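S.K.: can you look at this prediction? I've put the sequence above it.
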Amino acid sequence: MKKYIKEQIKKSFEIKQTIYENENLINKIEEVSKLCVALYRGDKKTILAGNGGSAADAQHIAAELVGRYGFDRPSIPSLALTTDTSCLTAIGNDYGYDNVFSRQLEGMGQAGDIFIGISTSGNSKNIINAFISAKKKGITTVALVGRDGGEMAKMADVALVVPSDSTPRIQESHILIGHIICDIIEKEIFGDGVN
């Protein structure tokens, strides 16, 4: 069993090494970080959504921004569309599950906001529909995806594609990328910045 455990840890290291060496992905993480910093300086917000483990990631990232990531500072506006069970179930019942995020974006999203859709496959229909709604409202879209990026990567203004076919490794990498973005936002707005 110890060998298996070590193999899993090694696989996690390997995908992170791949990300570390991927200059294109590093540049896109920097781009998203800069977009977020600019939007917060412009009194806008990030909105996130995903399904299953990606829903948990959306909530986690939003919580790091609203609460704190590394140090005490004023709250940063961020919203996960995965937390309001009344909205999710009402919209799912009345409009179908494929519209649970797009309908919320219609009501809460504003031009200048950023919507970060999280999906390991990049093909989650409810996130794709949310991208369509976001674009209609002038909301910047970011796909945080895996595998080949799927439809979401094609639709997004910026696609952060984790180069892996393993759902657990993609999810681990998504939270790493989310943490890096939170760290940069916090330090750029309230700290000494990041070099």
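M.R.: Everything's here; your move. Since the structure is predicted, the reported quantities are computational estimates derived from the model, not experimental observations.
S.K.: make it CA atoms for all contacts and neighbour counts henceforth
M.R.: OK.
S.K.: which stretches in this protein count as strands?
M.R.: 46-50, 78-80, 114-119, 140-146, 158-162 (DSSP state E).
S.K.: what's in contact with stretch 51-64?
M.R.: For stretch 51-64, the external contacting residues (Cα atoms under 8 Å, 6 or more residues apart in numbering) are 46-50, 78-80, 82-83, 118-120, 124, 171, 174-175, 178-179, 182.
S.K.: just to revisit the earlier point, mean neighbour count added to the strands of the chain, as CSV?
M.R.: Formatted as CSV, the strands of the chain follow (neighbours: other Cα atoms under 10 Å):
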stretch, mean neighbour count
strand 46-50, 25
strand 78-80, 23
strand 114-119, 28
strand 140-146, 27
strand 158-162, 24
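S.K.: indicate which one of those strands is closest to E14.
M.R.: strand 158-162 (12.0 Å; Cα to Cα).
S.K.: between strand 114-119 and the closest one, find me the angle.
M.R.: 30 degrees (axes from the mean of the first three to the mean of the last three Cα atoms, to 10 degrees).
S.K.: try this one next to it:
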Amino acid sequence: MHDRITRHFSDSIDAKIRAADTLPPHIAEASELMVQSLLNEGKILACGNGGSAGDAQHFVSELLNRYERERPALPALSLCADSLTISSIASDSSYNEVFSKQIRALGQQGDILLTISTTGNCPNIVQAIQAAHDRDIQIIALTGKDGGDMARLLHPEDVEIRVPSAIPPRIQEVHTVVIHCLCDLIDEYLFSGE
């Protein structure tokens, strides 16, 4: 058991080292898009399924409350946190529309949609991207593996942060680091002079 546990730590470290070699330019670009949106009175919408829904809520909570420094709250909304809305849409329409309907109601030009998926193939995330594009909302996509259907839908002005791994737990672990990097960079851009 000890060896198995140690292997999890080693595999996680290896995935993060590979990601550190390739992801920094994409993370920097994504943070700049988010900062510009926030400076222009936009907001960040976030969505994912399962563990990725937890990651989306984690990111939003860091913006609304704080990351490492005390600062004003930043406008962000998790599209996967409202169980009543999600179950209503899923029951009356389709689970594939649980995010796209919210984007059509709440998203505005100049907002950013953060989508999180280890596979990139979730139909409700695909529809969320399509709805966001219809409203001139840029996408920041956290993916893994080959990027899946999400990667194929992205426009040139969108940003994909694709973890160089095919193993979902390793992808999720790197997604957490990426989320913390985004929070740190946003705070640095907006509040470093305070």
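M.R.: Noted; the coordinates are in hand. Note that this is a predicted model, so its numbers are computed, not measured.
S.K.: would you pull the TM-score for this pair?
M.R.: TM-score of the superposed chains, computed with TM-score structural alignment, normalised by the length of structure 2, equals 0.96; 191 aligned residues with a Cα RMSD of 1.0 Å.
S.K.: out of the strands of structure 1, nearest to K28 of structure 1?
M.R.: Of these, nearest to K28 of structure 1 by Cα to Cα is strand 158-162, at 6.5 Å.
S.K.: so the closest one corresponds to what in structure 2?
M.R.: Aligned by TM-score structural alignment, strand 158-162 of structure 1 corresponds to residues 159-163 of structure 2.
S.K.: does L154 of structure 2 touch I137 like I think?
M.R.: No - counting by Cα atoms under 8 Å, L154 of structure 2 sits too far from I137 to count as a contact (11.3 Å).
S.K.: those two: which has the busier surroundings?
M.R.: Set side by side, L154 of structure 2 and I137 show more neighbours around I137, with 24 against 19, by other Cα atoms under 10 Å.
S.K.: OK, contacts around the aligned partner of the more buried one in structure 1?
M.R.: Under the alignment defined by TM-score structural alignment, I137 of structure 2 corresponds to I139 in structure 1. Neighbour list for I139 of structure 1: G109, Q110, A111, G112, D113, I114, F115 [criterion: Cα under 8 Å, 6+ apart].
S.K.: count the neighbours of the third one for me.
M.R.: Per other Cα under 10 Å, the neighbour tally for A111 of structure 1 reads 14.
S.K.: so how far is G146 of structure 1 from the residue lying closest to it once chain neighbours are set aside?
M.R.: Counting by Cα to Cα, 6 or more residues apart in numbering, A111 of structure 1 lies nearest to G138, which is 4.4 Å off, once chain neighbours are set aside. The gap separating G138 of structure 1 from G146 of structure 1 is 25 Å, by Cα to Cα, to the nearest Å.
S.K.: same deal with N22 of structure 1?
M.R.: Distance from N22 of structure 1 to G146 of structure 1, by Cα to Cα: 14 Å.
S.K.: kindly report the same for K44 of structure 1.
M.R.: Counting by Cα to Cα, the gap from K44 of structure 1 to G146 of structure 1 is 27 Å.
S.K.: to which residue of structure 2 is Y40 of structure 1 aligned?
M.R.: With TM-score structural alignment as the criterion, Y40 of structure 1 matches L38.
S.K.: list the contacts for the alignment partner in structure 2 of L81 of structure 1?
M.R.: L81 of structure 1 maps onto L79 in structure 2, with residues paired by TM-score structural alignment. Going by Cα under 8 Å, 6+ apart, L79 of structure 2 touches L45, A46, C47, F99, Q102.
S.K.: export the contacts of I139 of structure 1 to CSV and tack on distance to N27 of structure 1?
M.R.: Listed next are these as CSV, based on distance: Cα to Cα, whole Å:
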residue, distance to N27 of structure 1
G109, 26
Q110, 26
A111, 24
G112, 21
D113, 21
I114, 18
F115, 19
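S.K.: among the residues you listed, which one lies nearest to G150 of structure 1?
M.R.: Once Cα to Cα is applied, the member of these that ends up nearest G150 of structure 1 is F115, at 17.1 Å.
S.K.: just to check, that closest one is in contact with L48?
M.R.: Yes - counting by Cα under 8 Å, F115 of structure 1 touches L48, with 5.6 Å between them.
S.K.: neighbouring contacts of the top helix by length along structure 1?
M.R.: Of all segments of type helix in structure 1, defined using DSSP state H, the longest is helix 167-190. Outside of helix 167-190 of structure 1, the residues within contact range by Cα under 8 Å, 6+ apart are 11-12, 15-16, 29-30, 32-34, 36-37, 41, 53-54, 57, 61, 64-65, 69-70, 73, 120, 144-146, 162-164, 193-194.
S.K.: now, of these, which are buried?
M.R.: Neighbour counting over these (16 or more other Cα atoms under 10 Å) leaves 12, 15-16, 29, 32-34, 36-37, 54, 57, 61, 64-65, 69, 73, 120, 144-146, 162-164 as the buried ones.
S.K.: of these, which belong to helices?
M.R.: Using DSSP H, those in helices are 12, 15-16, 29, 32-34, 36-37, 54, 57, 61, 64-65.
S.K.: most widely separated two among those residues?
M.R.: The widest separation within those (Cα to Cα) is 28.9 Å, between S12 and V37.
S.K.: fine, thanks again, bye for now.
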